[in-house]
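> Sequence first, then the predicted structure, then my questions.
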Amino acid sequence: MTIAYWNKYIASICILLGSLSLSAQSKIEGERLRLFNEQFFAAENAKLREEYDKALVIFEALYQKDPESALVCYELAQLYAREEEEQDALFYAEKACEIEPENPWYFRLKLAVYGQFGKSELLIKSLEEATEKHPQDEDLLFQMAEAYYRNGQAEKAIESLNKLEAISGPHEEISNQKKSIYLEMGNLEGAIAELQKLIEIYPKNLDYRGSLGQLYQANNLDEKAFEVYQDMLAIDSLDPRPHLDLANYYQQKGEFHQSLYHLKKAMSSKQLDMERKIAVLLSLFDASRSDSLLTAKSFELLDEIVSQEPADARIYAMYGDYLSREGRDDEALTYYKKALEYGEKFQIWEQILLIEIQNRKFEALKQDAPLALESFPNQPLPYLLAGIAFKESKEYSKARDYLEDGQVYVFNNARLQTEFNLHLAEVSHEMGQHLESDQYFDAVLSVNPKHAGALNNYAYYLSLRNERLKDALRMSTDANTISPSNPVYLDTQAWVLHQLGRDEEAREVIEKALSLLAKPEPELAEHYGDILLGLGEKELARKQYELANGLQSSPSLKAKIKALP
C-alpha cells in the first residue's frame, strides 16, 4: 500500500470513529464494541480498496447487530446509491437522518439520494423544512433554488435566489443564474435587469455589456444594442469583443463594409485567442460560400492571421479548406502540407489524400499515402488510396500488399470494406489470380447484391475469360437495371452477348451505348468492330477498328485491321 493510501485510510477512520463513538457506543459495550469496531474497520478497508460487495456484506451484518447506528445506515445508503439500488439507498439515507436529524452529513446524503433517484417532491420538502429552520443558510437556499428550477418551478427558484441575494449581497453567480432563468421564462425585463446589475458591480467587464447588447439585438432593440457596443468601445477600443459584436450588428443591418471593417479589427487583435479566430473563420466558411466579396475578405483575414501566427497548424489547415472549397486544389495541398509541419493530424492527411485521388494525382498519392501511414499506421484510408495509386500505375504487387494490409484496420464499416474488396478483385484479375478475384467480388455482392459496379466488373472479367457466361449475362443485366443508360455497363452487356454468340442483340445494346457517349471511346469502338465482324459486316468492322486505332493505337488493333481482306 502507498503512503497516500494509508493517509487517506487513517483520516477516514478517524472521522468515522468520532461518529461511531456517538452512535454505536450507546448501544454496544465491552467486547461487543471491540468486535463491532473491528468489523467496521474491515468494511471501511474493503470500501477503500473498492471491494464494494465485500463492504456491503459487512455493513449489513453490522446493521443487524445495531440497527440504530446512524453511521452504519449512512455507509449503507452510500453503497446502495452507488449500485443504483433505489429502495435500499432511500431507506438507509432516511433512517440515518431519523436517528441523527441534526447531522449535516446525513442530511446532505439524503438530499443527494433524492436527487439521484428523481425524488423531486421529497427533495423540495426536505429543503423547505431545512430552510425554515435555518433561513440564513446560503448553501441551503442555493440548493432550494436549484431544486425548484429542476422541477420546473422557475418563479420559486427566483424567490429563493432573491432570499439568497438579500443575505449575501449582489453576487455574480446569483445574477447569472437569475438571468438564465428569466430568459427561459421569457421575462426579458428581468434578464436585462440582472445584466445591468452585473454591469454596475463590474463596470469594466465587457462580457456582461456584450451579453446585454446581444440580448437587446436578439429582441430587435437595435438602438439600445448599438449604444452598449459604443460604450464597450469607449472603455477599450482595442478589445476585440466590441468589434465582433459590431461586425455581427452591421451584418444583420446589411451594412457589409462596416461589418467587415470591425471583423478585421477583431481578427487582427492579439487579444483574440486562436480558438475564437478559428470559430469566426468557420462561421464565415458557410456564409461566404456564395458571396465573392465575403470570400475575398475571408482570404484577407486568413493572410492576416497567418502573419500573426506563422507556426499554428490550425490556420494553415483552415486556409487549405477555403482554397479547396474554391477549387484551388494545388494551392490547398500546399497549405495542408504546411500545416503538417506544425502538427500532424490525420484529418489533414485525409484532406491531402482525398484531393490527390479526386484529381488523379497518382504519383503524388504513391508518395503521400505511405508517408501518412508512417504516422498513422492504424488508419485504413491511406492503405486503400495507396493501393489504388499503385494499381493505376500497374504496380499490382505493391497495390495488393497495401490493400491486404489495410483490410486489417477496417472495423464496422461495410462501405470501406467493400472498397477494399473491389480493388483487390481488380488487382487479382490483373495478376491472373482469377479465383481470388472472383472471391473478392463474391464478398462484395454478399453484403450488397445490388452493387452495380461490382456486378458490371465481375461480369466483364468473366466474359474476358469466356467463363460462366450465363452468370456474367445475369450480372450485367442486373447492373444495367440498377444503373440504366450507363455506356460502360451497356458495353459490358454487349460484350457478354457477343461472347455468347448473340451478336444481333449485342449490336443493339452497343449501339445504344455509343449513342450515350459524349465522344468516341477506343474500347467501345473495338468491341463494336468485333460484334460487326461476328455479323459478317467486315467493312463496317474495319471502320470501327480504324477509329479505335486512331484514338489509341495498339498491336492487337493493327492485327485485326491487317487480317481483314
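Good, I have the coordinates.

> C-alpha from now on. contacts and neighbour counts both.
OK.

> can you pull the buried residues of the one helix or strand M232 maps to?
Assessed by DSSP states H and E, M232 sits inside helix 222-235. Applying a neighbour-count criterion of 16 or more other Cα atoms under 10 Å, one finds 222, 224-226, 228-233 buried in helix 222-235.

> Reformat those as CSV; add distance to L282.
Output for the buried residues of helix 222-235, formatted as CSV (distance: Cα to Cα, whole Å):
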residue, distance to L282
D222, 26
K224, 29
A225, 25
F226, 25
V228, 26
Y229, 24
Q230, 26
D231, 28
M232, 25
L233, 25
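
> ok, of those, which one's closest to A518?
Of all those, A518 sits closest to D222, with 57.0 Å by Cα to Cα.

> ok, E29 - how many residues close by?
Using other Cα atoms under 10 Å, E29 has 12 neighbouring residues.

> and the spatially most central residue of the chain, what element?
Nearest to the mean C-alpha position of the chain, by Cα atoms, centre = their mean, lies Q347 at 12.1 Å. When elements are assigned from DSSP H and E, Q347 belongs to helix 346-358.

> And E300, which helix or strand is it part of?
Here E300, judged by DSSP H and E, is contained in helix 292-308.

> buried set for that helix?
So, applying 16+ other Cα under 10 Å, buried residues of helix 292-308: 294-295, 297-298, 301-303, 305-306.

> hmm, back to that, so which elements touch whatever helix or strand comes next after the helix holding Q347?
Using DSSP H and E, the helix or strand that follows helix 346-358 in sequence is helix 362-375. On a contact count with 3 or more Cα pairs under 8 Å, 6 or more residues apart in numbering; DSSP states H and E, helix 362-375 meets helix 346-358, helix 380-392.

> one step back: name the helices or strands packed onto the helix holding E300?
On a contact count with 3+ Cα pairs under 8 Å, 6+ apart, helix 292-308 meets helix 256-267, helix 274-287, helix 313-325.

> Quick check: A414 vs E255, distance?
Using Cα to Cα, to the nearest Å, A414 is found at 49 Å from E255.

> can you check K337 too?
K337 is 37 Å from E255, by Cα to Cα.

> Those two: which has the busier surroundings?
It is K337, of K337 and E255, that has more neighbours when counted by other Cα under 10 Å, with 19 against 13.

> this is the comparison structure:
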Amino acid sequence: MILTKFHRYKPTGIVLLFALILSLSTYAQRKKKNDEGTQASGVKLREAEFYFTEGEKFFILEDYAKAILYYQRTLELTPENGTVHYKIAEILARSSKQDDLLKASLSIEQALKLERKNKYFYLLAANIYSSLGRFDKAAQTYEALISEIKGTEEYLYELASIYQYANKPDEALKVYNRAESIMGVNEISSAQKQRILMDQGKTKEALAEGERLIEAYPGEERFVMGFAEVLSEKGMRNEAISYLEKFLQQNEDSPNAMMLLAGIYRDNNQEEKARPLLLKLFDNPDVEFSRKMLILGTYSAQISMNRSKKNADEDQEAFAFSLFNKLEQTNPTDANIHILGGDLYLSSERPREAQREYLQAIELGEVNYEVWENLLYIDMQLEQYDQAIVHADQALELYPNQRMIHYFSGYANLRKRHYKEAISSLEQAKKLSNSAPAFVSDLNALLGDAYNATKNYELSDKAYEEALAFNANNSVVLNQYSYFLALRKQNLEKAEKMSSTLVKNNPDNATFLDTYAWVLYMREKYKDARKAIERAVNSGNANATHLEHYGDILYKLGEVDNAVKQWERARGLNANSEILNKKIANRKIYE
C-alpha cells in the first residue's frame, strides 16, 4: 500500500521566537492589568525570553538535553505559552521510547489547549499519535486542523493515509472523495482509491476510478501507465494490455508506455507481440541506455532459468542476441554492454564468447567483482589454467580479500602442479572463509592433495581429516586420502575402512572401486582386491590405470599370463608408460 508520508513541519527558530515574543507580550498585557505597578513582571518576562532564546540555540546545535532544560525554565515563568509546550513536545517526539512519546503527547495537547490556530501544533500532534499507534487520535487531529484553519484541505490526504494505516478503508475512501470534491480528480487520490477498491475485491469500481482519471487527463501517459500497472499487479493483464494498446494507437511515440506494454506482453506469455515493440525501442536513441540494459538483463535471467530446467528456447536466445547486437553497435566502447554480453553468453552456455566479452569489458574500464569471478569460472570450465592464474593475479590487485579469487588461483595452480603457489592461495582462501564451513571443507580437500604432492604428509592428513570432520561421506576426500595412504603404505587399516565406505556409497564408480582394490592390494588381500578391480574393469569405464592394477593383482595371484594380457590392454590405452612396457617385457611387476 503506497501512502503519503506524515509531515514533520519544522518552523524556523525565528518564527517560533517571534511567536513566543507575541505570546509573552500578550501575557505581559494580562500581567499589567493585574499588577501594573510592579517591575518584577517585566523582569520575569525578559528572563523567560532569555531562556527561550537559549533553548533555541541549543536546539539548533542539536543539544536537545540542554534545549529542553531551557524550555522548561521558560515554561516555569510562562506556563500558558503554547509555543514552549510545542517545543518540548517536538524534542520528546524525536525519541523512540514510549514514555517520551507519551510525555510528548501531553505537551502538545497542552499547546493545542492554549492555541488552536497554529497548524504546526496539529501536525506534530498527529505525528506523535501515529508513532504511538493511536490512529484514531491522529485522525481526530487532522479533522480538527482542517476544521479550525482555513486553507489546510491538502491534509485530507494525510487523514486518508491515517485511515488506511488504521485499516479503515471505507473511511479512507470517504476522505479521498472529500479531497476530490475540493481539489478535483488527481493522481494521488485516484491511485489510492483504486488500490483500496482492488483490495476489497471491488474490481468494477476500481476500474471506474482508473477510467475517471484517464478521462480527466486523456493525454497523460503516466496515468494510463499507473492504471495499467495496478491492473497487471492484480493479475488483470489482458485489461492492462487493452488500455495501453488503446493509448498507443493515439500516442504511438510514447516509449514508456511501449516499454510497459512489452513487459506485460512477456509476463502474459505473448512474446511474439512484445518483440516488435522491443525492436522499436532499441532503435530509438531517445530511450535511455540503462532501460535497454535492464530489458536485456531480464532476458539473460530467463535464458539462464530455462537452461537450468533443460528447457532452452533457441528462438528466444536468438532474439535476445539481436537486441544485444543493436546495443553493442551503438555503444561499442561501453564496458557495461560487454559485461551484459558476457552474462548473456554465459546464460546461453557459450563460455568462449562470454570470456571474450568479459575480457573486452576489462580492457575498456573498471569492472565489478562479479565479472572477475565469472571470468575465472569460465577459465576453469575451459581448463585454461594458465589464463586463470594470470586473471586471478589481476583480480587480486583490485579485490585482495575475495576468497573465491584465491580459490580459483589455488585450484589452477594445483592443476598446473605449482604446489607451493596452490597452497599459499588455498590457505589464504581458508583464512577468509571462517563463516563458510562447507567451502572450508572443499578447500581442505584441495589442500590435502597439494600438501601430499609436496610430501608434507602430516599437513596433508590434517587437511583431509578436517574435511571429513565436516562431511564424513565426502567421496572425493575418502578416495584421495585412502589412495595416498595406500601408496605410502601407511595406516592401511584406516585406508581400507575409508575406501570400503566409499564403494558402499558409490557401488558403480570405477575410480572408487579401483582405489578400494589398490588398498586391498597393499594389504595383501589379493582375492578381495581381484573382486573389486573386476567390478571396476567390467563397469565400462575402465582406464589404463585400472587395467594395470588388474594385471598387478593377477600377478600376485600367480596368474602371470593373464596379468600380462591386462598390462597389454593397459598399454593400448597408455603406450608411453615406461614401467608398463618393462612389466610386459620381463613378465613381472616392479614395486
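Arrived safely, thanks for sending. None of the values given here were measured: they were computed from a predicted structure.

> in structure 2, what residues pair with the helix holding E300 of structure 1?
Using TM-score structural alignment, helix 292-308 of structure 1 corresponds to residues 314-330 of structure 2.

> Contacts for the matching stretch, please.
For stretch 314-330 of structure 2, the surrounding residues in contact (Cα atoms under 8 Å, 6 or more residues apart in numbering) are 279, 282-283, 292, 296, 299-300, 303, 337-338, 341, 344, 348.

> what's the neighbour count on A469 of structure 2?
12.

> So what does it match up with in structure 1?
Alignment note (TM-score structural alignment): A469 of structure 2 maps to S446 of structure 1.

> before we move on, what about L344 of structure 2?
For L344 of structure 2, the residue aligned by TM-score structural alignment is Y322.

> can you check F135 of structure 2 too?
The pairwise alignment with structure 1 assigns F135 of structure 2 to S120, based on TM-score structural alignment.

> Likewise for R587 of structure 2?
By TM-score structural alignment, R587 of structure 2 lines up with L564.

> And that match, how far from K543 of structure 1?
To K543 of structure 1, L564 of structure 1 is 11 Å away according to Cα to Cα.

> Same drill for the two, tell me which one is more crowded.
K543 (16 against 11).

> check which helix or strand covers the more buried one.
Per DSSP H and E, the secondary structure element for K543 of structure 1 is helix 538-551.

> packing partners for the very next helix or strand once past that helix?
Following helix 538-551 of structure 1 in sequence order, the next helix or strand is helix 555-563 (DSSP H and E). For helix 555-563 of structure 1, the elements it packs on are helix 538-551, judged by 3+ Cα pairs under 8 Å, 6+ apart.

> Identify the residues contacting the aligned partner of H434 of structure 1 in structure 2.
H434 of structure 1 maps onto Y457 in structure 2 when the alignment is built from TM-score structural alignment. Contacts for Y457 of structure 2 (Cα under 8 Å, 6+ apart) come out as Y451.

> circling back to that earlier point, between the contacts of stretch 314-330 of structure 2, which is closest to S189 of structure 2?
Nearest member of these to S189 of structure 2, counting by Cα to Cα, is K292, at 32.1 Å.

> which non-adjacent residue is nearest the closest one?
The shortest distance from K292 of structure 2 to any residue other than its chain neighbours is 6.7 Å, reached at F282 (Cα to Cα, 6 or more residues apart in numbering).

> do the same with V488 of structure 1
According to Cα to Cα, 6+ apart, the nearest residue to V488 of structure 1 is A513 (7.3 Å).

> measure the aligned partner of the one you found in structure 2 to L244 of structure 2 for me?
Using TM-score structural alignment, the partner of A513 of structure 1 in structure 2 is A536. According to Cα to Cα, A536 of structure 2 and L244 of structure 2 sit 65 Å apart.

> again, but for Y120 of structure 2
43 Å.

> Likewise for L92 of structure 2?
From L92 of structure 2 to L244 of structure 2 the distance is 50 Å (Cα to Cα).

> Now for the residue nearest to V488 of structure 1, how many residues are close by?
Neighbours of A513 of structure 1 (other Cα under 10 Å): 22.

> Now for it: which residues touch it?
Counting by Cα under 8 Å, 6+ apart, A513 of structure 1 makes contact with 485-488, 490-491.

> post-alignment, whichever strand or helix holds it versus structure 2, mean distance?
Assigned by DSSP H and E, A513 of structure 1 belongs to helix 503-515. The superposed helix 503-515 of structure 1 is, by mean Cα distance after the TM-score superposition for structure 1, a mean 2.3 Å from where its aligned residues fall in structure 2.

> okay, and the helix or strand following that helix goes to which residues in structure 2?
Using DSSP H and E, the helix or strand that directly follows helix 503-515 of structure 1 along the chain is helix 522-534. With TM-score structural alignment applied, helix 522-534 of structure 1 matches the range 544-556 in structure 2.

> got a list of contacts for the matching stretch?
So stretch 544-556 of structure 2 is in contact with 511, 514, 518, 521, 526, 529-530, 533-534, 536-537, 560, 562-567, 569-574, 580, 588-589, going by Cα under 8 Å, 6+ apart.

> mean deviation of it from structure 1?
Its aligned residues in structure 1 lie a mean 2.5 Å from stretch 544-556 of structure 2 after superposition (mean Cα distance after the TM-score superposition for structure 1).

> Report the secondary structure state of S476 of structure 1.
Of the three states, S476 of structure 1 takes helix under DSSP: H, G, I helix; E, B strand; the rest coil.

> if we can go back for a sec, now do the helix holding E300 of structure 1 and helix 256-267, the angle between them.
Relative orientation of helix 292-308 of structure 1 and helix 256-267, computed by axes from the mean of the first three to the mean of the last three Cα atoms, to 10 degrees: 20 degrees.

> With structure 2 overlaid, report how far helix 292-308 of structure 1 is off on average.
Mean deviation of helix 292-308 of structure 1 relative to structure 2 after superposition (mean Cα distance after the TM-score superposition for structure 1): 1.8 Å.

> Which stretches in the stretch 1-150 of structure 2 count as helices?
Assigned by DSSP state H, counting those that start in this stretch, the helices in the stretch 1-150 of structure 2 fall at 13-34, 40-60, 64-77, 82-92, 98-114, 119-131, 135-148.

> And the fourth one, how far out from the chain middle?
Same thing as helix 82-92 of structure 2. The chain centroid and the centroid of helix 82-92 of structure 2 are separated by 42 Å under Cα atoms, centre = their mean, to the nearest Å.
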